[in-house]
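*Asks:* Everything below, folded, please.
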Amino acid sequence: MMDKKQLKISTFDDALQQVKDGMVIGIGSGSTIELLIPHLAEKVTSEQLDITGVCTSNKTAYIAKKHGIKIIEINDVTNIDLAIDGADEVDTDLNLIKGGGGALFREKVIDAMANKFVVLADESKMVSYLGETFKLPVEVDKFNWLLVARKIEAYDKLEVTRRMADDVPFITDNGNYILDVTLHNGINPAEFHEYLIHLIGVLETGYFIDIADQAIVGTQEGVKVFNKAN
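*Replies:* Purely as a prediction, here's the structure:
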């Protein structure tokens, strides 16, 4: 019986096989990607690959640089060949909820820009609907966060909490707050995202709809690869 860490690591080979010489790689955030980075660095060194990384968080950039991976800023690239990231939830159509680590805005910029976006997950992240096991993170401006929270609650009698860290409000790399929204099965992700994104003060939502091209999932029965239907 493999634990979650082992299941995550089991997905790495399939992802790393897609990393080729000369690529610009989008490097995601979270526990899975932090485990992946040393393996990526080892591949770069052993195969003498010339790759450049663009990172979705300051923490990821720090870890990647520490392992000798060349990192540049998003505004210094015009193309990302491959993005590899984790997810908090993955549904059967490869739609995602992301943002458990608070980096959802930068993740969406990089993952959506990539020619191919590959998601790594363990089987516990697979859900029948988005919001089944995880709250939806929404990044909002500090100035009017409470007004935004009330408008979100009013959408469908939803529960909204401001994310805290060590008894103080969590602050994103962009200097904003995160509101975590408890969802239910009746909510249409595309419609709710549209409602949220047009609220003044909302930077981005943790819905990643129609962005992922492939999900590599570690299960007790082995690694399963799901590709987006054309």
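
*Asks:* from here on, contacts and neighbour counts on C-alpha atoms
*Replies:* Fine.

*Asks:* What spatial separation is found between the nearest residue to Leu16 once chain neighbours are set aside and Val168?
*Replies:* Nearest residue to Leu16, sequence neighbours excluded (Cα to Cα, 6 or more residues apart in numbering): Leu40, at 6.8 Å. With distances taken as Cα to Cα, to the nearest Å, Leu40 is found 35 Å from Val168.

*Asks:* who's more crowded, those two?
*Replies:* Leu40 (20 against 8; other Cα atoms under 10 Å).

*Asks:* Provide a list of residues in contact with Thr11.
*Replies:* With contacts defined as Cα atoms under 8 Å, 6 or more residues apart in numbering, Thr11 is in contact with 120-121, 216-218, 223.

*Asks:* you'd agree the residue nearest to Leu16 is in a helix?
*Replies:* Yes - when DSSP: H, G, I helix; E, B strand; the rest coil is applied, Leu40 is found to be in a helix.

*Asks:* quick one more, to check against the first:
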Amino acid sequence: MNEDNLRKLCAEKAMESIKNHSVIGLGAGRNIACLIDLLRKAMDENNLKVRIVTPSDSTKRICIKNGIEVLPTSFIEEVDVAFDGCGEVDENFYASKGGGGVFTKEKLIGSMAKEYILLIDEQKYKKQLSVIYPISLEVVKDSLGYVSKRVKTLGGDPLVRTTNSKDGYLVTDDGNFILDVKFNAIEDFKELNNKLNDIVGVVGTSLFTREVTKLIIAGENGIRIIQKN
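*Replies:* Have a look, this model is predicted:
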């Protein structure tokens, strides 16, 4: 089965969790783009009415282009269901999501959601998270030196994220820096996440250890669903 068909099956399964007049959180990526196509089709054919919150500018543009209402997250207290992708997720439902640089807002929406569902390809599902990807931290600018020192005491090698669009460090929409921290080994991801969050100046981490409730996994044999107990 080719990747496009798998994405469509994944998105179709996700649609089963969407109810009329609900508020939906959407991340970014090709699986999410496929889900948006199905949402638009359901709006046209079945009069489905939904509203979207998203931390992704690209997802916001796609939704608006398809006539789907996008709300500022600050106006919303609760999300009915949210969908996203990830770099990796494991059997503990721990997920790593640092690549896009909006992980703090992604985690906020995941925390607001009654259900936070990841749409992933089979190769991203692991027995345990690896250290292939760095753990990203969004940090207050003034805390950069202090946070860097503290993560080194935890065994991390921090590197401030830069951008090709300008000379210097990448700055988030909220005016913060991002530290990408490489670890050679991690025994307990949840404990490390707690220690990182305890550092003054850390706004958020790219480790999701509580938020994920369900996985929709696309593989060569089709779609399977794993629900958190």
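
*Asks:* what's the TM-score here?
*Replies:* After superposition, the two chains reach a TM-score of 0.90 (TM-score structural alignment, normalised by the length of the second structure), with 227 aligned residues with a Cα RMSD of 2.0 Å.

*Asks:* Let me know how buried Ser206 of the second structure is, in neighbour terms.
*Replies:* Using other Cα under 10 Å, Ser206 of the second structure has 25 other residues around it.

*Asks:* which one in the first structure is aligned with it?
*Replies:* Following TM-score structural alignment, the counterpart assigned to Ser206 of the second structure within the first structure is Gly206.

*Asks:* if I pick that match, what's in contact with it?
*Replies:* When the contact criterion is Cα under 8 Å, 6+ apart, the partners of Gly206 of the first structure are 96-99, 104-105, 136-138.

*Asks:* Same list (those) but as CSV, adding secondary structure, distance to Val77 of the first structure and neighbour count.
*Replies:* As requested, the contacts of Gly206 of the first structure are exported to CSV (DSSP: H, G, I helix; E, B strand; the rest coil; distance: Cα to Cα, whole Å; neighbours: other Cα atoms under 10 Å):
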residue, secondary structure, distance to Val77 of the first structure, neighbour count
Leu96, strand, 25, 28
Ile97, strand, 26, 26
Lys98, coil, 23, 29
Gly99, coil, 23, 28
Leu104, helix, 20, 28
Phe105, helix, 17, 22
Leu136, strand, 29, 23
Pro137, strand, 27, 28
Val138, strand, 27, 29
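
*Asks:* Next, the mean deviation of the longest strand anywhere in the first structure compared to the second structure.
*Replies:* With residue count as the measure and DSSP state E as the assignment, the first structure has strand 114-122 as its longest strand. Comparing strand 114-122 of the first structure with its match in the second structure after superposition yields a mean distance of 0.7 Å (mean Cα distance after the TM-score superposition for the first structure).

*Asks:* What residues sit buried inside that strand?
*Replies:* Using 16 or more other Cα atoms under 10 Å as the test for burial, strand 114-122 of the first structure gives 114, 116-122.

*Asks:* Tell me the one of the residues you listed nearest Ile211 of the first structure?
*Replies:* Distances from Ile211 of the first structure to the buried residues of strand 114-122 of the first structure, taken as Cα to Cα, are shortest for Phe117 (7.1 Å).

*Asks:* so how far is Tyr129 of the first structure from that closest one?
*Replies:* Applying Cα to Cα to Phe117 of the first structure and Tyr129 of the first structure gives a distance of 21 Å.
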